[in-house]
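A.B. asks: Have a look at this fold, sequence not included:
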């Protein structure tokens, strides 16, 4: 039911977005709820080509994911609950997409955070719990930043930010709001230093990962910045560019040392998010949006294929156990390869049109050597981990159980992947014809034009070399293990965001508990009062029990003193 309704709604919204784009129409629907200290609180819906197009993509991918879940989660007793959680997740994203108002954005934003926590802890074990807490608490930082932004926007008498972005750009309040919005977007889109929650969130079921990493949760931050891009100052854009490029490089490097299939694909998402943030910071928000949409298509398919492989291998996610799967799961591996090549930017697939254009525009708008090199090295690393993944899972030796039964038997899962694979092949060119009214004119020297192809070829060689090295290293090479551990642990960020945050506070709590709670405050406080009262009570009791003896003794003593005085 949800699958069909989402699919039909997606097709209608796509046609509607084309109509809006052709006629250059924007509709803003307002409903005033209340006026608070001359600040109007309205429920506002923004209907323009960008929001409608993004909504159609989100709905199409979520319809395929829900259809896929019917078979993937077949053994689950609470399948309806799972489907309803996914629907709530999609509806929260819808609210965020159509809101030009910070209050309603916060509702969608918090809805995403809450439902993502419920989905990450879905399997209810200690790993899921830890991942869920890390996800929820990291995203709370962004929620607080958004709340502070709402408080600052009270100065304008309304929270409809879309009216104030450009002409209030130099106002101190708008600058403060834009800094807070960037902080919120960085937490939701997992930029450095908030990156560690993204691979941890892989504890969620694979259909959820497919939805989260393609078009919903992690893209919410990028989408918010695309909406806010007119208000961002030069210094803020420079900071965002540096953070985006570092995230892209760090994720690409980490994925080359990772062995968990889902975590490799999660790190590739992180790398692409860094790319989107970087090109947004360079000033081309439309190109960032273009890559956001094309990335959503192949990333959803990639996760679906990974889920199909994991499903067949009895929930084994380690790529070292896989190999020669192309012989046993030919159709799944075919989809997997197409999605992987699209991620690498293979010519004329969906990823090529946005990725190649980003690199060529960067080459034309030369900023500095550092940014140029990081962009191209990160692209090479993307190709490297993709080919390493292909080598391990599809080509290398099969290392799983001798007794196994692998086959492309999941009809529903294959149908849902087929629904996306057409757009993974054709989506990039279709989007390019739709989004850009005039084509980009690229004029570069031959060597710079071929630079993307050169780093791609270098990445292929590097990926195969990485695979050979990790398969065949001897004991003497174990001294390199510390370096690989550092790279694969995302520059120690998960340790810093868990152990680094917890250790000092818990240690301080232990010190305070032992020295204050059970120490001098106990001695001078409640325990001391209790002991004093106990002593007084014993003394009074002694007097009450021996009052006659004490009376006679005092009488005798009085008589002796009286006799001596006479």
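C.D. replies: Received the coordinates, thanks. None of the values given here were measured: they were computed from a predicted structure.

A.B. asks: switch to C-alpha atoms for all contacts and neighbour counts from now on
C.D. replies: Will do.

A.B. asks: what number of residues lie near residue 93?
C.D. replies: Close neighbours of residue 93, defined as other CA atoms under 10 Å, add up to 25.

A.B. asks: roughly how far apart are the residue nearest to residue 398 when sequence neighbours are not counted and residue 535?
C.D. replies: Leaving out its chain neighbours, the residue that sits closest to residue 398 by CA to CA, 6 or more residues apart in numbering is residue 323, at 4.1 Å. Remark: distance between residue 323 and residue 535 (CA to CA, to the nearest Å) = 78 Å.

A.B. asks: Included below, for side-by-side comparison, is a second structure:
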């Protein structure tokens, strides 16, 4: 089933890629409407929007999911329910397809809720208490966004159609449409894990690694960014864009700081995804939706590769994820280490790899724009933090000797996993230049002062040196962090957001709901309502049954009682 799914998805991906190229060259948009049922004046219509953006995104989603399914053939080979796993992944991809091609809020909600439901099933795939808790946190955090989308659908009843494409121009000046935009922005923030909904993203690492590769690159977390790219008119020159710029900048900063304190391999990469999502959201809030889409695609390529490499390392380390127990992997697993380092450098924005073309362009456009000093600082400092934790990760995993005490046989003999990784390695190298030629066919001159032009490069070099220096003299920094334990705990635990989310935002309403159910639904309403009425009626029906049995004993007994009653009365 793995191979069949792989061949089907990759062939569809190639056809979509060629179609997207044709649509860009000819400036085409295809808007299809299929009337499912018509009853009097009401029509249920299924709408499909095919333009260069949706086709290109679908092509990338299918490419990555096909390689992830191929990779899973070996990674999940010991799982007796591997076909169930593949079916869940295919349902996940299908939900994403539904979301991408929909210009209609109703059909978007189908894909949106499909992503939420299937992601819950995948997070709890390894059935243990940690996975169940992570799945519940993921599901309940995303429900907030689902409710916001439902409210937006209800509010759009005022306009006669749920096809938001028709109203994008009106949305700029109309306050009611800005309210709908605020609800859509809230939904996108929950799905893309922006502050204050960030805690579910690292928790979702309880899912199998192939799922993490798919979720963190092109499906679940990018759904919110993609939705806002479609609604980008709402964010320009109003309070929604300014609020999103602040929150996404803080998310980027918080995730970069947290990753420098983390020792779990998958959580470091998850926090790096959170940082990149903050970058996409922040540049989107400034009105550069094409740049956000460009970075979304390049990020999908190297992030999927990064997770697949991490999965191969964890597989070889007997399911150990602590980077302090790794080391010397470059000599033991050279091919995996090559893929890991290339994807890491692409994440850092190494010149001429995929990440460079989008990140460098984003930071140069930020330097060119009218932006306040705080947001400018968040952009560049977070970029430095990205390089810092990437170099720290490379130092701990690749250099020195293996720190694990037990005997581990490390090798690169997982050929099926390697073939999946090498496909993405090729795309991580050439993907950025290929996409830049496609999306920006006309070159644009970005004229900046000398020091601003080189600021990105300077910040990256400084961040890399800092990450390496902190790792080499790590004992000094560990001692310092123990001296300032509360500060380190605050920065390393995502500014206490997981505790606030679980004990505050989720635990308190659930406990309150339990009290309401016990005291009202199962208490007074049962006593005054259904249950008590049921018992009363049951007793009366039993008495009625006895009277209707025509028993002589009952009639004699009732006659005697009447006689005694009349005797007492008179």
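C.D. replies: Yep, it's here. Note that this is a predicted model, so its numbers are computed, not measured.

A.B. asks: quick one: TM-score?
C.D. replies: In this superposition the chains share a TM-score of 0.89, using TM-score structural alignment, normalised by the length of the first structure; 533 aligned residues with a CA RMSD of 2.7 Å.

A.B. asks: just checking, what residue in the second structure corresponds to the residue nearest to residue 398 of the first structure?
C.D. replies: Using TM-score structural alignment, the partner of residue 323 of the first structure in the second structure is residue 327.

A.B. asks: Number of residues surrounding the aligned residue in the second structure for residue 419 of the first structure?
C.D. replies: Applying TM-score structural alignment, one finds that residue 419 of the first structure aligns to residue 423 in the second structure. Neighbour count for residue 423 of the second structure, taken as other CA under 10 Å: 15.

A.B. asks: the strands in the second structure, which residues?
C.D. replies: Here the second structure has its strands, by DSSP state E, at 29-39, 42-51.

A.B. asks: The residue nearest to residue 398 of the first structure: neighbour count?
C.D. replies: As a burial measure, residue 323 of the first structure scores 21 neighbours (other CA under 10 Å).

A.B. asks: got it, and residue 42 of the second structure?
C.D. replies: Using other CA under 10 Å, residue 42 of the second structure has 8 other residues around it.

A.B. asks: I'd like the distance between it and residue 127 of the second structure.
C.D. replies: According to CA to CA, residue 42 of the second structure and residue 127 of the second structure sit 46 Å apart.

A.B. asks: And the closest residue to residue 519 of the first structure other than its chain neighbours, how far from residue 144 of the first structure?
C.D. replies: Closest residue to residue 519 of the first structure apart from its sequence neighbours, by CA to CA, 6+ apart: residue 513 at 7.8 Å. Plainly put, residue 513 of the first structure is 30 Å away from residue 144 of the first structure if you go by CA to CA.

A.B. asks: Looking at these two, which is more packed in?
C.D. replies: When residue 513 of the first structure is set against residue 144 and neighbours are counted by other CA under 10 Å, the residue ahead is residue 144, at 15 against 12.

A.B. asks: Next up, the contacts around that one.
C.D. replies: Contacts for residue 144 of the first structure (CA atoms under 8 Å, 6 or more residues apart in numbering) come out as residue 184.

A.B. asks: so residue 203 of the second structure sits right up against residue 136, yeah?
C.D. replies: No: using CA atoms under 8 Å as the test, residue 203 of the second structure is too far from residue 136 to be in contact (9.9 Å).

A.B. asks: What is the equivalent residue in the second structure for residue 393 of the first structure?
C.D. replies: The alignment partner of residue 393 of the first structure in the second structure, by TM-score structural alignment, is residue 397.

A.B. asks: residues in contact with that match?
C.D. replies: The contact partners of residue 397 of the second structure, by CA under 8 Å, 6+ apart, come to 323, 324, 326, 327, 328, 329.

A.B. asks: Also residue 152 of the second structure?
C.D. replies: Per CA under 8 Å, 6+ apart, neighbours of residue 152 of the second structure: 180, 183, 184.

A.B. asks: That one and residue 108 of the second structure: what is the separation?
C.D. replies: 12 Å.

A.B. asks: Could you do residue 408 of the second structure as well?
C.D. replies: Going from residue 408 of the second structure to residue 108 of the second structure by CA to CA gives 47 Å.

A.B. asks: For those two, indicate the residue with more neighbours.
C.D. replies: Taking other CA under 10 Å, residue 408 of the second structure and residue 108 do not tie; residue 108 has more neighbours (21 against 11).

A.B. asks: Return the residue of the first structure aligned against that one.
C.D. replies: Match for residue 108 of the second structure (TM-score structural alignment): residue 105.

A.B. asks: Surely its match and residue 94 touch.
C.D. replies: No: Residue 105 of the first structure is beyond contact range of residue 94, at 9.9 Å (criterion: CA under 8 Å).

A.B. asks: which residues in the first structure does stretch 219-235 of the second structure match up with?
C.D. replies: Counting by TM-score structural alignment, stretch 219-235 of the second structure lines up with residues 216-232 of the first structure.

A.B. asks: What residue in the second structure is paired with residue 24 of the first structure?
C.D. replies: The pairwise alignment with the second structure assigns residue 24 of the first structure to residue 27, based on TM-score structural alignment.

A.B. asks: No further questions, thank you.
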